[in-house]
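Student: Okay, here's the prediction I keep looking at, along with the sequence it came from:
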Amino acid sequence: MQREAKQGVWVSRWTFVAAASGLAIGLGNFWRFPHEVGEYGGLLYLLVYMGLVVVIAMPVMLAEVVMGSRGRANPESSIQFLNLEADAHGAWRIVPVVAMITGLLLLVHLVVIAGWVLSYAYQLGDARLEAISIEFAGEHFAAYISSGEEMAKGLTGFFLVLAPLAMLKMTRFTGQLLRLLVPLILIMLVAALYAAVELGDLGAGLRWMFEIRREDFGRAALVSALGQAFYTLGIGVGAMMIYGAYFPDGRSISRQVFAVAVIDTVAALVAGVCVYALVLDHNIEPGNSVALLFISLPYVFGNVLFGDLVGSMFFILLALVMLCSALALLEPTIAWLVEKTPLHRWFAVLLLCSLTWGAGLFIVLDVAAPGEAFWLYALNRVAADYLLPLSALGLTLYAGWVLREVQARDELYYCGDRTFWIWRQLLRYIAPPAILAILLLSIVQGF
């Protein structure tokens, strides 16, 4: 008999792969990961990172999906059900609550940046940034983030797309949309790669990503690779648990998790080659984060043939990626409200989006005010650097030491005995110390 969550189940396992990949292919794949690869040793960094994904990120992601699949409900209710089966202490229910709160805080940060991305997609398509200098690109961005009105328009525009989609039932309508949207994102990535070949220096981009530079790889590189491996698959926010709750019976969870990890890594590599093939062709020193995305790339697109079209397409691609992530970050709390309160889904979405939009507007106005955008950076630091590792550590400890072997085995019936044993050992002895190290390093760096 097909077990089914209150919100239904995915139409197929590929819907899960599409939805989870949409979360995993986050903005960091475009502005953090490529820079870290080039900065810390190229191919050497990449190999270490991929190894850490296999031994840390994938086991934890698999654990979250397994717990969700077993519980068949929102993250908090799933842990409550698992507690009853395992005769565990009720205090463990705090962990998924922290995860859902973390997801909402990260969503506030994400929607602010998504508003910027939408604005730049429009400005590039409008040829407003044609034939500009790098100095003008910097001045234009400074002027943009000084205008609360302009940023509020982008923020509101993003919510006008996000809210109606989130109101649709995830397992049916939105899930089917994601099955179309994620392949579209991958097709647009291939198109961006073609544009990089035609308009940029592909060789420079490949060298930046794949040359072995031993002199650049040290302790800082190892810490970076550990952090990137941890953050890349969207663990610690409850999204993988709720996506696991919608997972259909009779399918291999481990294979689908592996597919998501492969798609995420390939997308990150292609994005990195595209970005740096374009940037390095114009002799711009590769930067990180905001400067790369909103200064360097607009300058490049403003000075190449068909740059308005290519640039607008690239920023639309980013907006679609962020839309997939936003839907995933919202879903655990939507499911919690629908299952634990009398609220209908549409009202729960309206409530959450209104609160998130209000918080985003507050941050936008703070960014526009004279100063250093304290709340934007503080929010990201608290959510991403402290709460995310903390919630992931709690979920990992629960999966490794509280979740009974028979509970996990019932969900992983396609998994071989040796593979299952290795997964359990990684969850118990490898992943927790690594995540704890990330948390402690984040705390030390914060002071």
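Tutor: Here it is on my side, so go on. Numbers count the residues shown, from 1 in each chain.
Student: CA only for contacts and neighbour counts going forward, please
Tutor: Noted.
Student: what about stretch 285-305, how long is it end to end?
Tutor: Using Cα to Cα, to the nearest Å, the end-to-end distance of stretch 285-305 comes out at 21 Å.
Student: how about the helices in the stretch 201-350 of the chain?
Tutor: 202-210, 219-231, 239-245, 253-281, 289-291, 297-301, 307-340, 345-368 (DSSP state H, counting those that start in this stretch).
Student: tell me the most buried of these?
Tutor: helix 239-245 (a mean of 31; mean count of other Cα atoms under 10 Å).
Student: Tell me which other helices or strands that helix touches.
Tutor: Packing partners of helix 239-245 (3 or more Cα pairs under 8 Å, 6 or more residues apart in numbering; DSSP states H and E): helix 13-24, helix 58-71, helix 307-340.
Student: Put this next to the previous one:
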Amino acid sequence: MARETWATRAGFILAAVGSAVGLGNVWRFPFITGQEGGGAFLLVYLLFVALIGLPAILVEFVIGRRTELNPVGAIRDLGSGAWNYLGWLFVAIGFVILSYYSVVAGWFLRYTLIGVLDGYAVADTGEAQALFGTVATGIDTLLFHAVFMALVIGIIAAGVRRGIEIGVKIMVPAIVALLVGLAAYGFTLDASTAAYGYYLSPDFGYLAANWTSILPAAAGQAFFTLSLGMGVMITYASYLGEDRNLVADAGVIASLDTLVAVLVGFVVFPFLFAAGLEPGSGGPGGIFVSLTTAFAGIPGGRVLGVVFFGMVGIAALSSAISILEVLVSYLMDELGVSRVPASAALGVAVFLLGVPVTIDLIFLDLFDLLADGVLLVLGSLLLALFVGWVIPDIAREELSRGIGDLGPFGDVWIWIVRVPIVVVVAVSLYLGVVDYVEFLTVDFAEWLAAR
């Protein structure tokens, strides 16, 4: 069957941005930033995106456009021996991430509906925590998980141009517009000055004392929010039907994604400080507990809450379709399965894997810490080694298409991939593995013992 391509450059860029702008930016970013010291984490995160994330996007772009294949087929086409199995890692990562991602996205859909029907009438943090407890697990959670996955399946089944491209052209501008409006409102709150100080002023003493936790958190967040290490950018670049300037496209994508992440901070932290709440408290449910408490106590909070939670639901959808597309493209390319049955079968499989997360939140930690701190970083590390040391000449040649003579930039990029990226990502992977082992031997072991 003929391989689909993007109809426009804007469609490709918006799809890649839509993949990056999702729960990673709006759900994970605020509570990770709060947990890791505010401005100290923001500084390391921004440096990671600029110095590591941008070159890493190009790594995935050159592989995808060169082969016009899914991650499994792409790595097999360019490599040999043990490298042939690298593509399977991305398929596994996609399954794991989307399984719990869909559950969390269902939370945002449900909070949007709660705002429309009842409003956020919580008197204090305790009531907000009780509300989150009813939303986070149970039969209703399973239902919203199913609804969200059905939406994702429907968009993917419609195809690249009629489904993904049309969808992101609507969703991404809407997300940005809503964030700008909410950030403008946050600026009017009395607590905004203190919030901006916490968010934008790094505490270098805190950074020096806590770099072992901040570095892997920033690395994982950068890879998660840029959709790196899971094969998404390989898959999207494989649909490029003509020579493009990949450097320019990567710069636009990374810049827009980072802009959205920073905007989210300008939305969330003024609301938290206005409500007198501690940033980063409450873990994965913290943003729900803190923001519903904030929305309940400010003028127009019900409307703002509906807009915010609805916007995050849209952002989650734009990211989820990119992850499922990685899996669907594998079945289409490797096994010749048509798009509709491939979308349905894989969507159902992902839904089933996410069912435990709707039963107990310990499984959210189990999946998220594994995917974010270990698998995504591992995938990016192996890709950097592959491009930098196994196929550097092919990578330079592919990058030059649409640009012309790279001059010294090609060699500089390859050496950045070979050494700084490999070293920093390897250290981040080690720290992430240490954190995950600690979680398994302490938190998860205690949960098992209590059963």
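Tutor: Sure thing, it's come through. Here the structure is a predicted model, which is why all the values come from computation and not from measurement.
Student: and of the helices and strands packed on helix 239-245 of structure 1, who's closest to L397 of structure 1?
Tutor: helix 58-71 (9.8 Å; Cα to Cα).
Student: follow-up on the earlier one: quick one, which of the helices of the stretch 201-350 of structure 1 gets closest to A196 of structure 1.
Tutor: Relative to A196 of structure 1, the nearest member of those by Cα to Cα is helix 253-281, separated by 5.3 Å.
Student: now for that closest one, which elements pack on it?
Tutor: Helices and strands touching helix 253-281 of structure 1, by 3+ Cα pairs under 8 Å, 6+ apart, are helix 13-24, helix 28-31, helix 33-39, helix 58-71, helix 175-199, helix 202-210, helix 297-301.
Student: so which of those helices comes closest to L361 of structure 1?
Tutor: helix 28-31 (22.6 Å).
Student: Measure how far that closest one is from the centre of its chain, please.
Tutor: Centroid separation between helix 28-31 of structure 1 and its chain, computed with Cα atoms, centre = their mean, to the nearest Å, is 9 Å.
Student: Does it pack against any helices or strands, and if so which?
Tutor: helix 253-281.
Student: Now do the helix it packs on against helix 58-71, angle only.
Tutor: Using axes from the mean of the first three to the mean of the last three Cα atoms, to 10 degrees, the inter-axis angle of helix 253-281 of structure 1 relative to helix 58-71 is 140 degrees.
Student: excluding its backbone neighbours, what's nearest the aligned residue in structure 2 for I134 of structure 1?
Tutor: Aligning on TM-score structural alignment places I134 of structure 1 opposite T125 in structure 2. The shortest distance from T125 of structure 2 to any non-neighbouring residue, by Cα to Cα, 6 or more residues apart in numbering, is to T293 (6.0 Å).
Student: Tell me the residue in structure 1 aligned with that neighbour.
Tutor: Match for T293 of structure 2 (TM-score structural alignment): Y299.
Student: who's in contact with that match?
Tutor: Y299 of structure 1 makes contact with 129, 131-134, 137, according to Cα atoms under 8 Å, 6 or more residues apart in numbering.
Student: which one of the residues you listed is nearest M61 of structure 1?
Tutor: Nearest to M61 of structure 1 among the contacts of Y299 of structure 1, counting by Cα to Cα, is A137 at 39.3 Å.
Student: What are the neighbouring residues in contact with that closest one?
Tutor: By Cα under 8 Å, 6+ apart, the contact set of A137 of structure 1 is 129, 294-296, 298-299.
Student: I'd like to know which of the residues you listed is nearest to V37 of structure 1.
Tutor: Nearest to V37 of structure 1 among the contacts of A137 of structure 1 is S296, at 18.2 Å by Cα to Cα.
Student: Quick check: the closest one vs P75 of structure 1, distance?
Tutor: Going from S296 of structure 1 to P75 of structure 1 by Cα to Cα gives 40 Å.
Student: on that earlier part again, was I right about the match of I134 of structure 1 contacting S290?
Tutor: Yes. Contact between T125 of structure 2 and S290 holds when scored by Cα atoms under 8 Å: they sit 7.1 Å apart.
Student: Could you check which of those two has the larger neighbour count?
Tutor: S290 (27 against 17; other Cα atoms under 10 Å).
Student: before we move on, back to that, how close does the match of I134 of structure 1 sit to T141 of structure 2?
Tutor: 21 Å.
Student: what do you get for E68 of structure 2?
Tutor: 38 Å.
Student: Please apply the same query to G167 of structure 2.
Tutor: According to Cα to Cα, G167 of structure 2 and T141 of structure 2 sit 25 Å apart.
Student: go on, V17 of structure 2?
Tutor: Note on V17 of structure 2: its distance to T141 of structure 2, by Cα to Cα, is 28 Å.
Student: more neighbours, the two?
Tutor: For V17 of structure 2 versus T141, neighbours defined as other Cα under 10 Å are more numerous around V17 (27 against 22).
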